[in-house]
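Chemist: Sequence and predicted model, in that order:
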Amino acid sequence: MIALNTPIKHVDIGSRVDGFVAHVASFREIEVMDIRKQDKQIRNIIFKQADLMDMNFSTIDYCDSVSALHSLEHFGLGRYGDTVNSDGHLVGFNNIFRILKRGGRFYFSVPIGRSRIEFNAHRVFSLQYLLDIINPYYTINSYSYVNDIGELVENLPLTGSAITTNCGCHWGCGIFELIKR
């Protein structure tokens, strides 16, 4: 989608460099913000050490495209050197909203299922919880998910039973393309 949407500036928040980030860097420049320091120089990847849980994060209207793929669920749990903060994912979510320009796209994925924290690992979010934090700020352009047995279900409407059952997932992966209002 990033290749099709051709943003002026794409920023990634804490996704794996050896996966998604490397794929994007194979065809365009990408800036990566991560709490972890990165010393390696990699073509088309610009690293910036940043704490997206900083309440005074001052980067506003910085880019027209941002991704956070399997990163937000770790915010505030201390696993990657971040400060322990029970609302770390919310602070991070709000700061991502702030760096994205109006009309910009946010590519976002997190584990879905019954809301919980899995010790020393990550959060899992219910779809209703995610919709409650997404809807005031974004329009959902598309929603897909990977179910518990690894099957990709694309472009699913988020309605009644899909929401209440978390698409039948205990530990699936919700994949959103959002547009900032």
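Modeler: In hand now; what should we look at?

Chemist: From here on, just use CA atoms for contacts and neighbour counts.
Modeler: Noted.

Chemist: Contacts only, for the nearest residue to residue 21 once chain neighbours are set aside.
Modeler: Setting aside the residues directly before and after it, residue 21 is nearest to residue 15 in space (Cα to Cα, 6 or more residues apart in numbering), at 6.9 Å. Listed by Cα atoms under 8 Å, 6 or more residues apart in numbering, the contact set of residue 15 reads 21, 67, 68, 69, 70, 71.

Chemist: Show me the helices in this protein, by range?
Modeler: 2-5, 22-25, 88-99, 127-134, 160-164 (DSSP state H).

Chemist: Go through those and name the closest to residue 32.
Modeler: Closest to residue 32 of these is helix 22-25 (Cα to Cα; 10.6 Å).

Chemist: Run the chain-centre distance for that closest one.
Modeler: 16 Å (Cα atoms, centre = their mean, to the nearest Å).

Chemist: Next, the buried residues of it.
Modeler: 22, 24, 25 (16 or more other Cα atoms under 10 Å).

Chemist: quick one: the residue nearest the centre of the chain from residue 162, how far?
Modeler: Computing the C-alpha centroid of the chain and ranking residues by Cα atoms, centre = their mean puts residue 68 first, at 2.6 Å. Distance, residue 68 to residue 162, using Cα to Cα, to the nearest Å: 23 Å.

Chemist: another one to put next to it:
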Amino acid sequence: MFLNKTLKGLLSVFKNYKSYHADLKKFKNSSKKTNIRFSKRYNFYPILTDKTSITNIEPHYTYHPAWAARILAQTKPIKHVDISSTLTFCTLVSAFVPFEFYDYRPANLHLSNLKSEHADLTQLHFDSNSISSLSCMHTLEHVGLGRYGDPIDYDGDLKAMSELKRVLAEGGDLLVVFPIGKPVIEYNAHRIYSYEQVLLHFEPLELIEFSLIPDDHVNVGIIKNATKEQSDAQNWGCGCFWFKKTKI
């Protein structure tokens, strides 16, 4: 099995390089028919895997920031606070909403409307009930596993979840995103949670919306208002949860 995969991989590399050199020859010939605008000496930088019939995407990180941005467009917060989500979310949304981004490894970002500083999810420095619009997406599953230099702690994720609930203001919105499916720890990459685990860990917050990026995402993208049954059927789905704090 391993030998077959290796041979197939080598064959694919050979075919890609053959195609690369054929295209290079065509490109050089095409340059003879026009004005030369660059040096005739090329710097070679082969990119061999992008000749696809469709544009490939990473479904979790393509769809979940889009899901969250659409919710913020609906809720129209005066300010939004995010803890350690993908940087594309804060850099884009801060063009429209005053944004504070915090990470255990602070990001050196310099954009208008965007503040970027350090925070420890297990010991947030914010006052209780102080943040009305908050997100923490595809992050909690890592806390305590040491992958990003944070302290090793089996219950690090639970401590982080408690902190998010503590700092969320009454009436405030919390957006959290997790790998969803059969509960398991894949050390030291991440944890995968069940739908029921997430609801349990975020009690007593009210679930406003659950959307799902399923394993079979190609034809459906993201399923809005997905069911527990759909969530339970996943191996490596992406669960998007919108909670609201209705009581203190």
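Modeler: Arrived safely, thanks for sending. What you see is a predicted model, and the numbers here were worked out from it, not measured in a lab.

Chemist: ok, residues contacting stretch 153-169 of structure 2?
Modeler: Applying Cα under 8 Å, 6+ apart, the set of residues contacting stretch 153-169 of structure 2 is 121-124, 126-134, 140-145, 174, 201-202, 205, 245.

Chemist: Map residue 69 of structure 1 onto structure 2.
Modeler: Using TM-score structural alignment, the equivalent of residue 69 of structure 1 in structure 2 is residue 137.

Chemist: Surely that match touches residue 238?
Modeler: No: using Cα atoms under 8 Å, residue 137 of structure 2 makes no contact with residue 238, being 10.1 Å away.

Chemist: so what sits against both of those two?
Modeler: 64, 177, 178.

Chemist: can you tell me which of these are in strands?
Modeler: Using DSSP state E, the subset of those located in strands is 177, 178.

Chemist: what's around the residue nearest to residue 62 of structure 1 when sequence neighbours are not counted, how many residues?
Modeler: Nearest non-adjacent residue to residue 62 of structure 1, counting by Cα to Cα, 6+ apart: residue 99, 4.9 Å away. Residues contacting residue 99 of structure 1 under the criterion other Cα atoms under 10 Å number 20.

Chemist: What is the aligned counterpart of residue 99 of structure 1 in structure 2?
Modeler: That one, residue 99 of structure 1, aligns with residue 167 by TM-score structural alignment.

Chemist: measure the residue mapped onto residue 91 of structure 2 from structure 1 to residue 44 of structure 1 for me?
Modeler: Aligning on TM-score structural alignment places residue 91 of structure 2 opposite residue 22 in structure 1. Computed as Cα to Cα, the residue 22 of structure 1 to residue 44 of structure 1 distance reads 9 Å.

Chemist: which residues sit in contact with residue 97 of structure 2?
Modeler: 76, 77, 78, 79, 80, 113.

Chemist: can you count the residues close to the first one?
Modeler: Under the neighbour criterion other Cα under 10 Å, residue 76 of structure 2 is assigned a count of 13.

Chemist: and it, what pairs with it in structure 1?
Modeler: For residue 76 of structure 2, the aligned position in structure 1 is occupied by residue 6, per TM-score structural alignment.

Chemist: Roughly how far does its match sit from residue 105 of structure 1?
Modeler: 11 Å.

Chemist: Same question for residue 113 of structure 1.
Modeler: Taking Cα to Cα, one finds residue 113 of structure 1 at 24 Å from residue 105 of structure 1.

Chemist: One more: residue 7 of structure 1?
Modeler: Taking Cα to Cα, one finds residue 7 of structure 1 at 9 Å from residue 105 of structure 1.

Chemist: higher neighbour count, the two?
Modeler: residue 105 (27 against 15).

Chemist: how close does that one sit to residue 164 of structure 1?
Modeler: Distance, residue 105 of structure 1 to residue 164 of structure 1, using Cα to Cα: 26 Å.

Chemist: Same question for residue 108 of structure 1.
Modeler: Going from residue 108 of structure 1 to residue 164 of structure 1 by Cα to Cα gives 20 Å.
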